[in-house]
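Engineer: Okay, structure incoming, though there's no sequence with it:
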């Protein structure tokens, strides 16, 4: 009968006031929700039952937001409303283990100085790529508008090339070709500005990650030489920290490679338009001179 009654109560959700020991050591009265004999929560945080002190204790480190989110939903539920909730059948042991697993911020901190340098470089590369894409697409729209007009507008690359043609319209074909080539060469640095830096960042970031991994592995082997290999957790933790920089390097390099390809292809498209228009201008100029000579 007692076993049956315990099984029945293990499926009930109870709400009551109880004293809770905070991680700071203070004791406060909170509204506690108990889910059977598995979990107890209060103020969106998981609690654990201390057998020795016979008191509820708030976990020093809560598990990730994926697990603490349903706690708030459970506390705000009313009546027969159903809500999902994570149940710990080990009565607190799994929650403690999950609380010890590092989160995203902890992983980044494990990368150390090298990891932060990689993230800064990755952010710079992405910002440069976004800036260049905006500039190049704006320049492309101006060039498309210029292609529909015979009047050169010097707010775009094609307009400046056409202005050079108008200034040297009476020159011979060879001289005009040199002037147009010079005008296109002057536009190339404007179209390819900062694209090379994106490529450099995409190459340097994984190398920095490898550097951080190698230095981290050196620390692991030094620890093994001092304390031996009797504690696998010590070695696993050190190796995990060493590999974080490699992950950060790849995270920074992959988007930079992709964005470098986009910006480089866009700048090449614009340069091809300039060369194509310049070739057309030269062809028309040569035909006009040939017809005059005939």
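Structural biologist: Thanks, I have the structure now. Since this is a predicted model, take the numbers as computed values, not measurements.
Engineer: use CA for all of it now, contacts and neighbours both
Structural biologist: Fine.
Engineer: ok, which stretches of the stretch 1-150 of the chain are strands?
Structural biologist: Per DSSP state E, counting those that start in this stretch, the stretch 1-150 of the chain carries strands over the ranges 13-21, 27-35, 39-42, 45-50, 55-58.
Engineer: alright, now check it against this:
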């Protein structure tokens, strides 16, 4: 229990050091990673059952070589592709938003530095340092969130494309 209290205290100190923008970045990264984990779970569980269902439906068809059959095959593949791609555009938008929020934190931190300089002059280095840390910590958090999100969304996109191609190949093999 003491660990959680210490952990919460450390997080609270970190957010106070980085400012309110850091809290928004943290919430954004949390939501982004929930969506990434949902996609990973879907790829490992939901997609496999959907792929089996589509392949079973395709195998039960008597006609697999007519123009109509080709259109049905394309429609089945398109539905699976849409389910695979699900929330990837939203994820990409969240990834792009992370460094922008970090930049906003930088600007608000620098405004605080300039405010301290205007009130206390350049001699109060301790107050200026607090503003500089408020400017750099959100930038770092935004970049870390964006980098982790870029790697994850790239992997998800490649996995979705690979799964689509595997499904197309399996359905074409059933065709011939």
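Structural biologist: All right, it came through fine. Note that the structure is a prediction, hence the values are computed from the model and not measured.
Engineer: Make JSON lines out of the strands of the stretch 1-150 of structure 1 and add distance to residue 238 of structure 1.
Structural biologist: Shown next, in JSON lines, are the strands of the stretch 1-150 of structure 1 (distance: least, C-alpha to C-alpha, whole Å):
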{"stretch": "strand 13-21", "distance to residue 238 of structure 1": "33"}
{"stretch": "strand 27-35", "distance to residue 238 of structure 1": "37"}
{"stretch": "strand 39-42", "distance to residue 238 of structure 1": "33"}
{"stretch": "strand 45-50", "distance to residue 238 of structure 1": "29"}
{"stretch": "strand 55-58", "distance to residue 238 of structure 1": "29"}
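Engineer: out of the ones you listed, deepest packed?
Structural biologist: Ranked by mean neighbour count under mean count of other C-alpha atoms under 10 Å, the strands of the stretch 1-150 of structure 1 are led by strand 39-42, which reaches a mean of 22.
Engineer: out of the strands of the stretch 1-150 of structure 1, nearest to residue 179 of structure 1?
Structural biologist: Checking the strands of the stretch 1-150 of structure 1 against residue 179 of structure 1 by C-alpha to C-alpha gives strand 45-50 as the closest, at 73.2 Å.
Engineer: Structure 2: matching residues for the closest one?
Structural biologist: Using TM-score structural alignment, strand 45-50 of structure 1 corresponds to no residues of structure 2.
Engineer: any idea of the angle that strand forms with strand 13-21?
Structural biologist: On the basis of axes from the mean of the first three to the mean of the last three C-alpha atoms, to 10 degrees, strand 45-50 of structure 1 is oriented at 70 degrees to strand 13-21.
Engineer: re the thing from before, mind checking the strands of the stretch 1-150 of structure 1 for the one nearest to residue 166 of structure 1?
Structural biologist: Taking the strands of the stretch 1-150 of structure 1 one by one with C-alpha to C-alpha, strand 45-50 is closest: 74.7 Å.
Engineer: And the closest one, what does it pack against?
Structural biologist: Secondary-structure packing of strand 45-50 of structure 1 (3 or more C-alpha pairs under 8 Å, 6 or more residues apart in numbering; DSSP states H and E): strand 39-42, strand 55-58, helix 65-76.
Engineer: Just want the angle from the longest one to strand 45-50.
Structural biologist: For the pair helix 65-76 of structure 1 and strand 45-50, the angle between their directions (the same axes, to 10 degrees) equals 90 degrees.
Engineer: related to what we said a few turns ago, redo the helices and strands packed on strand 45-50 of structure 1 as TSV? Include distance to residue 291 of structure 1.
Structural biologist: Converted to TSV, those look like this (distance: least, C-alpha to C-alpha, whole Å):
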stretch	distance to residue 291 of structure 1
strand 39-42	92
strand 55-58	94
helix 65-76	78
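Engineer: for these, which one sits closest to residue 251 of structure 1?
Structural biologist: helix 65-76 (22.6 Å).
Engineer: And that closest one, what's buried?
Structural biologist: Neighbour-count burial for helix 65-76 of structure 1 flags 67-68, 70-71, 74-75 (criterion: 16 or more other C-alpha atoms under 10 Å).
Engineer: Ok, stretch 179-197 of structure 1 next?
Structural biologist: Going by neighbour count (16+ other C-alpha under 10 Å), the buried part of stretch 179-197 of structure 1 is 179-181, 183-184, 187-188, 191-192, 194-195, 197.
Engineer: any chance of those residues in a markdown table, with distance to residue 16 of structure 1 too?
Structural biologist: Output for the buried residues of stretch 179-197 of structure 1, formatted as a markdown table (distance: C-alpha to C-alpha, whole Å):
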| residue | distance to residue 16 of structure 1 |
| --- | --- |
| 179 | 87 |
| 180 | 84 |
| 181 | 83 |
| 183 | 81 |
| 184 | 79 |
| 187 | 74 |
| 188 | 73 |
| 191 | 68 |
| 192 | 67 |
| 194 | 63 |
| 195 | 63 |
| 197 | 61 |
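Engineer: Good, we can wrap up now.
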